[in-house]
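Chemist: sequence? don't have it. structure:
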């Protein structure tokens, strides 16, 4: 069945939904792979030994076929609950470097350029580096976006998560699409 502009109304349509959520957290940008002097030069005031805080804003965008029966890509109540589980509970009013295991529980054994990362009580990964190895999980906004993606993708139906956009400030924004 065609409508006035000649498009087939029975064709499946793809829709996008974005939900915005804010949370507050603190962190310190400091890489153990760099000297204190290098950290100060690279990270500036974000390397403050006492850390600093942000009022982050996150946009979670999902995509999917618009259901012909409900008219929805997904139920917004479900999306809100997934965001609560993946973002708010683990991150809101937390010190990212101390309270979030993804950033806090990374144990590095650097001997003969082999690094063992203890990611949880059940998961270990072994990396070999020919050059000095850099921290894989510093609490940068880029890594925060990846962390949020990884948490959200576990909760959402397959292939539904489209984009995570993290506003560290009004002027500093990171976008991650799982690539």
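Modeler: That came through fine. As the structure is a computational prediction, the values presented were derived from the model and not from experiment.
Chemist: going forward, measure contacts between C-alpha atoms and count neighbours the same way
Modeler: OK.
Chemist: show me what the helix or strand residue 25 falls within is packed up against.
Modeler: Residue 25 belongs to strand 14-27 when assigned by DSSP states H and E. Under the contact definition 3 or more Cα pairs under 8 Å, 6 or more residues apart in numbering; DSSP states H and E, strand 14-27 sits against strand 52-65, helix 76-83, helix 89-91, strand 94-95, helix 96-99.
Chemist: list the buried residues in it.
Modeler: 16-18, 21, 23, 25-27 (16 or more other Cα atoms under 10 Å).
Chemist: one step back: any chance of JSON lines for the helices and strands packed on strand 14-27, columns mean neighbour count and distance to residue 43?
Modeler: As requested, the helices and strands packed on strand 14-27 are exported to JSON lines (neighbours: other Cα atoms under 10 Å; distance: least, Cα to Cα, whole Å):
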{"stretch": "strand 52-65", "mean neighbour count": "18", "distance to residue 43": "12"}
{"stretch": "helix 76-83", "mean neighbour count": "15", "distance to residue 43": "30"}
{"stretch": "helix 89-91", "mean neighbour count": "16", "distance to residue 43": "22"}
{"stretch": "strand 94-95", "mean neighbour count": "19", "distance to residue 43": "18"}
{"stretch": "helix 96-99", "mean neighbour count": "18", "distance to residue 43": "15"}
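Chemist: take this one as well and set it beside the first:
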């Protein structure tokens, strides 16, 4: 997960680590140890492929952070295969 924004002059951060961890945790906790196709409403009607999972993650993470702060996602499927999406 990569974010983009203007760093705070005092802290040098665009978002506190606590807020980042909370935002990401809010999304990942919905998926962790779940059978996506059976236990996550979105995937009951959508294929749980890497391409669709990363789009879902983008939609959900984008709600967790200030507008346009979410910049880039990379989802690793294997050591050699991953999916990416980001701002254009």
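Modeler: Alright, I've got the coordinates. Predicted model only: the values in this text are computed from it and were never measured.
Chemist: on that earlier part again, with respect to residue 92 of structure 1, which of the buried residues of strand 14-27 of structure 1 is nearest?
Modeler: residue 23 (5.0 Å; Cα to Cα).
Chemist: hang on, isn't that closest one packed against residue 59?
Modeler: No - under the criterion of Cα atoms under 8 Å, residue 23 of structure 1 is not in contact with residue 59, lying 11.5 Å apart.
Chemist: if we can go back for a sec, how far does the strand holding residue 25 of structure 1 sit from the chain's center?
Modeler: 10 Å (Cα atoms, centre = their mean, to the nearest Å).
Chemist: in the very next helix or strand once past that strand, what counts as buried?
Modeler: Per DSSP H and E, the first helix or strand lying C-terminal to strand 14-27 of structure 1 is helix 36-43. For helix 36-43 of structure 1, the neighbour count (16+ other Cα under 10 Å) marks 39-40 as buried.
Chemist: one more: stretch 148-158 of structure 1?
Modeler: 148-149, 151-153, 155-156.
Chemist: for structure 2, what's the longest strand?
Modeler: Identified as the longest strand of structure 2 according to DSSP state E is strand 70-76.
Chemist: residues in structure 1 matched by that strand, start to end?
Modeler: Alignment note (TM-score structural alignment): strand 70-76 of structure 2 is matched to residues 161-167 of structure 1.
Chemist: tell me how far residue 55 of structure 2 lies from residue 9 of structure 2.
Modeler: According to Cα to Cα, to the nearest Å, residue 55 of structure 2 and residue 9 of structure 2 sit 33 Å apart.
Chemist: more neighbours: which of these two?
Modeler: More neighbours surround residue 55 than the other of residue 55 of structure 2 and residue 9, with 17 against 8 (other Cα atoms under 10 Å).
Chemist: how about residue 23 of structure 2, what does it touch?
Modeler: Contacts for residue 23 of structure 2 (Cα atoms under 8 Å, 6 or more residues apart in numbering) come out as 61, 64-65.
Chemist: and which of those is nearest to residue 13 of structure 2?
Modeler: With Cα to Cα as the yardstick, the closest approach to residue 13 of structure 2 among those comes from residue 65, at 13.8 Å.
Chemist: give me the nearest residue to the closest one, chain neighbours excluded.
Modeler: Nearest residue to residue 65 of structure 2, sequence neighbours excluded (Cα to Cα, 6 or more residues apart in numbering): residue 23, at 6.9 Å.
Chemist: the one you found pairs with which position in structure 1?
Modeler: By TM-score structural alignment, residue 23 of structure 2 lines up with residue 82.
Chemist: how about residue 52 of structure 2?
Modeler: That one, residue 52 of structure 2, aligns with residue 143 by TM-score structural alignment.
Chemist: from residue 125 of structure 1, how far out is that match?
Modeler: When residue 143 of structure 1 is compared with residue 125 of structure 1 (using Cα to Cα), they lie 17 Å apart.
Chemist: many thanks, I have nothing further to ask.
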